[in-house]
Structure formats: structure tokens, C-alpha cells
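>>> From the sequence below, what's the structure:
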Amino acid sequence: MPDSSAAPSLRTRVRRMAELADYDATTLYAIIDAAYLCHIAFHDAGGAHCIPTACWRDGGHLYIHGSNGSRLLKRLTEADSCVAITHLDGLVLARSAFNHAMNYRSAMIYGRFEKVAGAAAKQAALAALMDKLAPGRQAEVRAGSAKEMAATSVLRIALNEAAAKVRSGAPRDDADDMALPVWAGVLPFAQRRTAPLADAGAGALAPGYVRDWCQE
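Reported below is the predicted structural model:
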């Protein structure tokens, strides 16, 4: 679990606006758990790449999955990479153009991914993904076949070299600008759930987690 008092490594130390850094595991885990996607930056013979992919957390690791033939998954076990997650919470409109900002929660994770070995461990990791998408879903759907499981790789990266950065609150204007006759404040963003859309061929009744989708 990351130390809450200091950056766990030089490359995770926040230098720009260091006062916004947060090295506490609780903050880091909350940012990851609120995300369905992450962006992974890596380098290979073709140059630098940054690829979005589904992610989930189980304990002190972040997990991803994909095809055995994926260039991304192969490269991630060969060299260190960087994982980024960001949630935009608001546009901060200040009295001066220079002091405009954004409210956000972000996380950066460094290290090398490792392959989840063993059929049972891989199945448990994928079940955790299903539980993140919709608790109880795993017990209702057709489980992955032997062929499907064999064609899928699950990777994980430890969260012991990571940092969060969080900005919240009002504009931070210079004292000389406070009297300017300009509206200042925050234009908030929020993730919103909309009504479920049933597939045309769906014959089963909507389970509770579908019916309650918009109420959560």
C-alpha cells in the first residue's frame, strides 16, 4: 500500500503544483474504482503509444485484459509503462484568463505488468471485472469457454508506485483581480447514468442492477 506521507519513488513525485499531490492509498483506490477505462503509455520499436483499455482493481493491483496476440499486452510484460486515469469534475472560471483551471482527480501508476498465471486466478480476475460492471452479473451469464479463456490474457500491475493529484474548489485569483466585474466560479461536470436500453432479442426480465441503474 502506498505511503501517504511521501512519493513512493522519484518518478511518482509530483513536481508541478506539488500541493495538489496525494500519495494516500485511499485516494488512489477511489480514483481507480471510479474508472472503467485507463490509458497506458508504452514504447516499442514503432515509437511511443498511448492506448485506452478497460481496467479494474482488486486489492493492491490494477488489472487489464485482452487477446493473447495483443501488441500492448506483450510489450507491457517486457518493459515498464505508465498508466493514467483522470476524472474531470469542473471547469474553473477565474477573473483573469491566466488563472482559469479545471477541477479533477487523476492517478499515475508506474511499473511493469505481470501476467496472471493459472486458470483459477485468471477466472477470478475476470469475475472481478464482471462484478465491477454489474454485481451479480457473473452468476447470470454464460461463463467463458475453454477456448475463450485460452485466447485471453489477464495482466496486473502493483499499485505501490503510484501517485494521485487532485484539484477542487473555487478559482484562485490574484488579489489585484478580485475587484474585476467578471463572473467567476465553477462549471461542474458529473457522470450521469441514463435509462438502460434492452437488446431487441433479450427475453429475460431486467435484473435488479439493471432496474436500479439510474438510481445509484
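>>> For the rest of this, base every contact and every neighbour count on C-alpha atoms.
Fine.
>>> List the contacts of residue 132.
residue 56 (C-alpha atoms under 8 Å, 6 or more residues apart in numbering).
>>> this one next, for a side-by-side:
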Amino acid sequence: MSEIVEAQAQSEQPGDPEIGVTERTRHRRLRENGRVRKADLDAVLAAGFVCHLGVVVDGTPMVVPTCYGATADTLYFHGSVASRSLREAPAAEVCVTVTHVDGLILARSVFEHGIAYRCAMVYGVPRVTEGEEKLEGLRVLTEQCAPGQWDYARGPSRKELAATTLLALDLAEASVKIAAGPPDDGEGPDAALGLWAGNVPIRTVRDAPVPAPDLAPGIELPAHIAALQG
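Below you'll find the predicted structure:
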């Protein structure tokens, strides 16, 4: 948790570019957790590779988990469901959410319990990528999931590219919130209850790679995949 707080403090240096605030991204509830620095948005997006895509299809809201990759100004993600919606309504808005759970905040009262988290929500109208941008977007997505894998594995064929839908969403409209730290009920009447309070950190760990059962003998584990452990 200290690493999160430290990174958060470093990202709030004077002169850092800010995210433009819109009516949709304005922080209203728990404003103290809101962040407006572009560096905070970049850090949240760089820390993962799974997002949830919110889109309306046939009049029904859907939230779909999918993989993503981010550059400085664009979020690339698989989105066949959203692509279908865009074909029916070209100006269809989506909301893409990335969330990392960093711990449980356990207070002396249930009401004061919380979650330590980092979250970004990106709004806008995505576009369907084609040609060189589509290939570059797939590279960005692949490298975010497993750095080094794009150059190691066979690249997509024309048939595979045609069967793949990759959407691009501008990062111009986004909202970021970060919650960390201990419970804040230590100075209230519940402090006299004599109950334990604190944090239970949670982190994602990549275990040792498991080879495919049909892997031919003699094929060694590539260094870039071995480096994913931890």
C-alpha cells in the first residue's frame, strides 16, 4: 500500500498535465479520492490489461469484460459487442472501466468498512480500427498483457485480422479515483470498542508458467515469459 501512496504523491507534482473535467467526469461523491492528473490515469491503465466495457445493445445495457492496451492518448480493446452497437448507432457512447483492488479497509464498525482501490472510467464514442492502426493496436494490447510476446509469437494472418474487432477510444474524457490508507474511525467513539482495525492488502501474483500438455520436448521457456512471474 505504501508503494501506491508513494506513486500517487509522485504523480501530483506541479506542472503535471491534468485530465479535462466534464459533467460526466466531475468528482461528486468521495471527492477526496478523485484524481485529475494525467499521470494517475496512465498509471491505472498501465497496471492492468482487463477492463469492463459498458455499452447499450438493442436498448439493453451490457457490461462486458475484455482485454485492453493503452498508449498515451488511446485505449485499444476487443469489442465485437460494441462494434455491433456502433453499426446500428454510429454515435453510440460507451464507458470503459479499469479497476484494481489493493486491499480491504476493515474498520471498527461495518459502516466504515471500505476497499483500497485504483479505478479509471473512460467515456466516449469508440471507432473501429482498420489497417495499420488495427495491427498496431493489437500489438499494444498483446504487449500490455505479456511484454515481449508480440515479437515472439506468430503474427495475425489476414483471415485472423478480418475475424478480429479492435476498437479505439480516445482518453480525452476520463475519471480517476484512488482510495488507500487506514480506516478513519480512530478518532471517533468506535475507537473505544477495543476492536481490531486496519488494512488487509491484496495483490495480483503471476505464478510459474505451466507448459501446454502437447508442447514438444526441448522447447525452453522464453525469458520474457519467465519474467512475468511475481
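>>> Superposed, what's their TM-score?
Comparison of the two superposed chains (TM-score structural alignment, normalised by the length of structure 1) gives a TM-score of 0.90, and 209 aligned residues with a C-alpha RMSD of 1.8 Å.
>>> Aligned against structure 1, show me the partner of residue 139 of structure 2.
Under the alignment by TM-score structural alignment, residue 139 of structure 2 pairs with residue 127 in structure 1.
>>> Could you report the neighbour count for the nearest residue to that match once chain neighbours are set aside?
Of all residues not flanking residue 127 of structure 1 in the chain, residue 138 sits nearest, at 6.3 Å (C-alpha to C-alpha, 6 or more residues apart in numbering). By other C-alpha atoms under 10 Å, the residues close to residue 138 of structure 1 number 16.
>>> who touches the counterpart of residue 138 of structure 1 in structure 2 in this structure?
Counting by TM-score structural alignment, residue 138 of structure 1 corresponds to residue 150 in structure 2. By C-alpha under 8 Å, 6+ apart, the residues touching residue 150 of structure 2 are 139, 142, 143.
>>> and residue 150 of structure 2, which of the three is it?
helix (DSSP: H, G, I helix; E, B strand; the rest coil).
>>> can you pull out the strands in structure 1?
Along structure 1, the segments classed as strands by DSSP state E run 21-22, 37-44, 47-54, 56-58, 61-67, 81-93, 101-111, 114-115, 152-158, 162-167, 185-188.
>>> Trace the third one over to structure 2 and give me the residue numbers.
Just to be clear, that refers to strand 47-54 of structure 1. Counting by TM-score structural alignment, strand 47-54 of structure 1 corresponds to 60-67 in structure 2.
>>> contacting residues around that stretch?
The contact list for stretch 60-67 of structure 2, computed with C-alpha under 8 Å, 6+ apart, reads 49, 50, 51, 52, 53, 54, 55, 56, 77, 78, 79, 141.
>>> same question, stretch 4-23 of structure 1
Residues from elsewhere that reach stretch 4-23 of structure 1 (C-alpha under 8 Å, 6+ apart): 2-3, 24-25, 28, 108-110, 160-167.
>>> try 7 Å this time
The set of residues external to stretch 4-23 of structure 1 that reach it, using C-alpha atoms under 7 Å, 6 or more residues apart in numbering, is 2, 3, 24, 25, 161, 162, 163, 164, 165, 166, 167.
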